[in-house]
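Here you go, sequence then predicted model.
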Amino acid sequence: MKLLSRLGAAFIFCHSLLPLTASAQSQLTYTTSWIGNSFGFGDGKWVQQDIQAIAVGPDGTVFTNAPWDESGSEIAAYRGGDRIAVAGFTHGWGAAGGDAVAVNHTYLYAAMSIGSENNKLVGADYPPAGQEWFGITRRTLTNLSAGVPFSAGVGNSANATKNSFLPVDTVTTGTDAAIRGLAATDSELYLCDTYANRIVVLNANTMQPLRSWSVSSPGRIAIDTDSTLWVISGISSGSLTILHFTADGTALAGTLPLPAGAIPADITVTPAGQILVADNGPSQQILVFNKDANGQPRAAAPVGTRNGIFHAVKGVPGNWRFNGMTGIALDPAGNLYVAQNGEGPRPAGSASVGQGAILESYVFNSHALNWRLYGLTFVDSAAFDPATPASVYTGSKRFTLDYNQPVGREWSYAGFTLNRFDYPDDPTFHQPRGVRGEPMVRRINGRPFLYTLDPGAHYLNVYRFDAAHGETAIPSGLLAQNPLPGTWPSGQPGYGEWLWRDVNGNGLVDVSEISSNPSTGSTVGNGFWWVDAPGNVWLATPLSGIREMPLQGLDSAGNPIYTYASSKMFAMPQPFTRLARLIYIAESDTMYLSGFTSAIPWDATHWKEAGPVLARYDNWSSGTPTQQYAVSLPWNTQSNPQTTAVGVAVAGDYIFVAELYTAKVDVYDAHTGQPVGYMTPGASVGNTSGWVDVYLGISAVRRDNGEYVILVEDDARAKILMYRWTP
């Protein structure tokens, strides 16, 4: 990239590098709270970040399963709106959860997988090198952490689930052979072997095979009141039907008649014999089938609001407004349980963990809500709406805050801003992980705009809002440091920077709307995006300095306009040799930069960090900016855990720096760079949090009453940490 340097050596330096002092070790007085999870972990509980399948026991206990939860709650149990157990031994050491679960009066049966972690794990507990096992773990309902061994069982010889895993398919590592359906009676276990196109029936007590028959990529399975079976077929092809079989595998005439556009996600049978189907198509309803005098299913009125969370004021959550159902079940008392993840069942071959978990219960006949639980954020940070600190956005959610409520109860789930039906071309769905995170919220001419980063900060996504689309963030633009992997979007360059603006306002990435940067002959690299309060876009490139793309106004569709031709370039200032973070405060013309220096150079093992040095520059745009200070950030790569800075936020008179591994936020005086103190998670969140895993994992605001509110990503337990501090 050719740099048109406006600053060069024209800096005035006021201070040398300021070392950390003893005052940085002073813990501040503050309150710890959280956003986005029904439990804060102060009581050891959290709601898992994804739910792919559920089963319900006779007493109303809901058992869940998913391939991954960051803190090991892949398989868990909930009852009466409380989390009562976690299975354990489904996370790490080659183990992962799965996509199906079933219970009878004695056992829990759950799909899971065991691998060798790139051949690091060897022995009888693990598959051969280069292979992976997909199968079933069996646990007792009274103690989910205890496996129930059987003669064909293998694995986990060093823990309480020894020899309680049944390998069903052994496949090459990277092949998705997940079991997608389970159903159980007290004597038999029905297993949908999606990969091998068959249903296998096992003795529920000995786990020995009894019989099997062929079905094209079977998924969820339900046992009817007459002991026949309903099976979703076509999981691998995406052409889904619901087939009917006797318990011995004899095909029965006809399929369950689904309405046009329906995408069956799960199936269950009520105690009265009604067949219920979770429809993950545009209807987002539970389809209901009654049986006529001959026992044949006939469609009845569906349950739930038509279009779910996208009905009327789109994106507003509420009772019976479903969003990506993954599981439905009823208990003998007639209570309905619905699991959702904002997406639906994990597509074959996908590593998706959904868009946040919701588990809720209703009285099926009266439609009254029993309870609801949330685990809404993962690899996601949060940002305040400049119009009010009572409104907070994450990548795909909006929360409202009432600061007068008790700890952990300040937040309410107000909006889901993704809309996969109206805007399937949202860049979120085509970027790594397919989860929108790392938000910045800006007001341009009083109108809200959402800017988000992908987890690696390679892409800056731009979204607008309008009243007709409710809470939906409408895809408006995209600035890319390099091409996206794969074939989407058509028309992106083969190399180099490019941008897209939704000129015609249809939310689709049309070829004619893509522009390449003519001055970039290669990819920019791992730079960091920042959007200032007026809406100007900044890019801190690792080695080539800083670029500003001034906002050129809004087009007729309401999209912010950015062009490469109007860009302004700034040389990298001293003392940096590599930039990692940038925060520009337009109101005061103040630039904050962090990164690496010749004294502590960048290395690839710390690719996501903010670096060991933070500097402030006043009068940045004047042509003769002044470096006010350069301060050492926490940095010790030899400690255990390592001490490194990963996130930087500025609000009012203070700078807040999130450490990556140590669950610590360091606070500095923004005017002098002097350390003020630090914050760590309090007892309300179990005195702990996960790593801050993303580039923009911290934000802050000063309220009118002088209180500072700091939000920090907590991947470990599906929430956002919230610190409240009054200096």
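All right, it came through fine. Numbering: from 1, shown residues only.

C-alpha from now on. contacts and neighbour counts both.
Will do.

Tell me which residues touch H430, please.
The contact partners of H430, by C-alpha atoms under 8 Å, 6 or more residues apart in numbering, come to W488.

what separates it from E343, distance-wise?
Using C-alpha to C-alpha, to the nearest Å, H430 is found at 14 Å from E343.

what's the answer for I474, then?
17 Å.

same question, D714
Noted for D714: a distance of 21 Å to E343, by C-alpha to C-alpha.

which of those two has more neighbours?
Between D714 and E343, counting by other C-alpha atoms under 10 Å, D714 is the more crowded of the two (26 against 21).

was I right about the more buried one contacting I720?
Yes: proximity of D714 to I720 meets the contact threshold set by C-alpha atoms under 8 Å, at 5.4 Å.

what's in contact with stretch 508-517?
423, 425-426, 475, 489-493, 496-503, 564.

measure that stretch end to end?
21 Å.

What about A649, how many residues nearby?
Neighbours of A649 under the rule other C-alpha under 10 Å: 22.

got it, and F245?
17.

ok, now N404?
Around N404 sit 8 other residues, with neighbours defined as other C-alpha under 10 Å.

Also G486?
Neighbours around G486, by other C-alpha under 10 Å: 9.

And for N65?
N65, neighbours per other C-alpha under 10 Å, totals 29.

quick one: buried residues of stretch 364-383?
364, 372-383 (16 or more other C-alpha atoms under 10 Å).

Distance to P573 and secondary structure added to the residues you listed, as a markdown table?
Formatted as a markdown table, these follow (distance: C-alpha to C-alpha, whole Å; DSSP: H, G, I helix; E, B strand; the rest coil):
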| residue | distance to P573 | secondary structure |
| --- | --- | --- |
| F364 | 64 | coil |
| R372 | 52 | strand |
| L373 | 49 | strand |
| Y374 | 45 | strand |
| G375 | 42 | strand |
| L376 | 40 | coil |
| T377 | 36 | coil |
| F378 | 35 | coil |
| V379 | 31 | coil |
| D380 | 31 | coil |
| S381 | 29 | coil |
| A382 | 30 | coil |
| A383 | 28 | strand |
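
List just the nearest of these to V694.
Using C-alpha to C-alpha, the shortest approach to V694 within those belongs to V379, at 7.0 Å.

That closest one: what's it in contact with?
G437, P455, D693, V694, E713, D714, D715.

Repeat that for G505.
S476, A557.

if we go to 6 Å?
Contact analysis of G505 by C-alpha atoms under 6 Å, 6 or more residues apart in numbering lists A557.

structure B:
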Amino acid sequence: MDNPLKFAGITGVGADSEGTIYVANSVVNAQECAGGCSDLRAFNPDGSLRWRAKGLLFVNSAVVDPNSDGTIIYTSYYKFKMDYSKPAGQDWEVIATSINPFDYPDDPRLLHSTEEAFDIRYINENKYLYLSDMYTNAFFIYRFDGEIAVPCAVFTAAYGWNGDEYNRLIWHWNRNRPPGPRWMWVDRNGDATATSDEFETFDIGRFVEAIDVDKEGNIYMGNGGNQSGVWKFPANHYDSHGNPQYSASSITKIVDVGHSVATMKWLEDTDLFICGNNWKISEIDIWENWSKPSRKSVRKIKTITGDNLHPESITADNEYVYLSYMGVTGPNGTSGEIAVYRIADGVFMGYILPGPEVENHSGWLDMNQPTKVFVRPNGERIITVEEDHAGKILIYSWRPPDN
């Protein structure tokens, strides 16, 4: 991956009077620099590398490969290897790029933004990558063939606010796609190419804000705005290529939770369902027995809100829920703040804040799901957070008091 003479997405070549050659790469041409950005290299006259500067991320989130004990992290395009024994900033390296525009020219990542690395699941011994964009306008499912993520399904999601216009841009050049803002594509023959017989339309109402995926690859969507439904998109089965076979006819509405579902997380091991009650989350709603007809809301956690405070997204592990504050400032006057609550009793545990490694500063959290958490076997949490000021991902290590 780090061969300095291997280039991707060259955007410019130049030289100076001393014979130094400069090469600018975008890595992948995509909208909003979602995973492309910059890889700048300078070469001596003899062709040896003089220096290299990478700016690979902007408005991106990251997710841990659950089979890696926290040492492998994916973004929309890149696979990173972490060595936590090294100093901060020197502890990562890119070891693979997951996109192949030559074999898979229909890959949605080539056509528009897919900033959010949402989840990684292993199903039937196959690895799957789930992506979205910063506003959850669409949801993308990929299966892996070696290091390459191969597109196998797409759902338009948001439909409302700017989502209806955005969704019309997905494969806008592909006249096989049905008209309208609410449709799904599923690869039925394994060629990863969208054809007219692979599209279906569906209707679950406007304003989808929350999405989740379970261990079997079933997709869940929650209505925002003035709606309050949670919908299930069963994977049904996986074909011989490893493609999940979603269908419009199998979509079901699980429950109406009684309020907007701005963000959500189902914890399958404990069968708890956690959701935020609005775009500006004032309560975190915790349900038990989520997979059973006896499901019910058992606890609500009040959050800290205010005129300039925007608690907008949650994620969770089996013990704690993590509330991300969007925009310029959080309760402590810092961008990128995360409040942590204990699920069992709603007790506030404290804040996760940017530290001296980044001069105690973070840019905005500016996407619907900026924060992901992974629990290592020793109880340590690896928490990845979007960072919009300096174009990076912040990675926090947290050991709860009980550990």
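That came in fine, so what should we check first? Fair warning: this is a prediction, and the values are worked out from it, not measured in the lab.

Please state their TM-score.
Once the chains are overlaid, their TM-score stands at 0.88 when taken by TM-score structural alignment, normalised by the length of the second structure; 381 aligned residues with a C-alpha RMSD of 2.2 Å.

that older thread, mind listing which of the contacts of stretch 508-517 of the first structure are in strands?
Of those, the ones assigned to strands by DSSP state E are P475, W498, L499, W500, R501.

Which pair of the buried residues of stretch 364-383 of the first structure spans the longest distance?
Within these, F364 and A383 form the most distant pair, 37.6 Å apart (C-alpha to C-alpha).

Give the aligned equivalent of I338 of the second structure in the first structure.
Residue pairing (TM-score structural alignment): I338 of the second structure is matched to V665 of the first structure.

And its match, how close does it get to D193 of the first structure?
Distance check for V665 of the first structure against D193 of the first structure: by C-alpha to C-alpha, it reads 47 Å.

Kindly report the same for T428 of the first structure.
In this structure, T428 of the first structure and D193 of the first structure are 31 Å apart, going by C-alpha to C-alpha.

With neighbour numbers in mind, choose between those two.
Per other C-alpha under 10 Å, whichever of T428 of the first structure and D193 has more neighbours is D193, with 27 against 23.

what kind of secondary structure is S621 of the first structure in?
Following DSSP: H, G, I helix; E, B strand; the rest coil, we place S621 of the first structure in the helix state.

Translate it into the numbering of the second structure.
In the second structure, S621 of the first structure lands on S291 (TM-score structural alignment).

M549 of the first structure too?
Under the alignment (TM-score structural alignment), M549 of the first structure pairs with F233 in the second structure.

can you pull the contacts of that match?
Contacts for F233 of the second structure (C-alpha under 6 Å, 6+ apart) come out as N218, I219, I251.

Need the counterpart of the first one in the first structure.
So the one you mean is N218 of the second structure. In the first structure, N218 of the second structure lands on N536 (TM-score structural alignment).

pretty sure its match is touching L551, no?
Yes: using C-alpha atoms under 6 Å, N536 of the first structure is in contact with L551, at 4.8 Å.

Now the common contact residues for these two.
With C-alpha under 6 Å, 6+ apart applied, the contact sets of N536 of the first structure and L551 do not overlap.

Not counting its neighbours along the chain, what's nearest Q481 of the first structure?
Closest residue to Q481 of the first structure apart from its sequence neighbours, by C-alpha to C-alpha, 6 or more residues apart in numbering: E497 at 4.7 Å.

Oops, could you answer that again for W529 of the first structure instead?
Closest residue in space to W529 of the first structure, ignoring its immediate chain neighbours: L539 at 4.7 Å, by C-alpha to C-alpha, 6+ apart.

Over to V13 of the second structure?
Here the residue nearest V13 of the second structure, using C-alpha to C-alpha, 6+ apart, is V23, at 4.6 Å.

From W371 of the first structure, how far off is the equivalent of the one you found over in the first structure?
Alignment note (TM-score structural alignment): V23 of the second structure maps to V338 of the first structure. From V338 of the first structure across to W371 of the first structure, the span is 11 Å (C-alpha to C-alpha).

shared neighbours, these two?
Residues touching both V338 of the first structure and W371 (C-alpha under 6 Å, 6+ apart): E360.

tell me, stretch 677-686 of the first structure lands on which residues of the second structure?
Taken onto the second structure by TM-score structural alignment, stretch 677-686 of the first structure occupies residues 350-359 there.

From start to finish, how long is the matching stretch in a straight line?
In stretch 350-359 of the second structure, first residue to last residue: 20 Å (C-alpha to C-alpha).

chain center to it, what's the gap?
Taking C-alpha atoms, centre = their mean, to the nearest Å, one finds stretch 350-359 of the second structure lying 22 Å from the centre of the chain it belongs to.

if we can go back for a sec, look up the average distance of the helix or strand harbouring the residue nearest to V13 of the second structure to its aligned counterpart in the first structure.
Using DSSP states H and E, V23 of the second structure sits within strand 21-25. Mean deviation of strand 21-25 of the second structure relative to the first structure after superposition (mean C-alpha distance after the TM-score superposition for the first structure): 1.7 Å.

Any buried residues in that strand, and which?
Applying 16+ other C-alpha under 10 Å to strand 21-25 of the second structure flags I21, Y22, V23, A24, N25 as buried.

Following that strand in sequence, what is the next regular element?
Assigned by DSSP H and E, the successor of strand 21-25 of the second structure is strand 38-43.

quick check: that next one aligns to which part of the first structure?
Counting by TM-score structural alignment, strand 38-43 of the second structure pairs with residues 357-362 of the first structure.

what's the average per-residue distance for the matching stretch once overlaid on the second structure?
Per aligned residue, stretch 357-362 of the first structure averages 1.7 Å (mean C-alpha distance after the TM-score superposition for the first structure).
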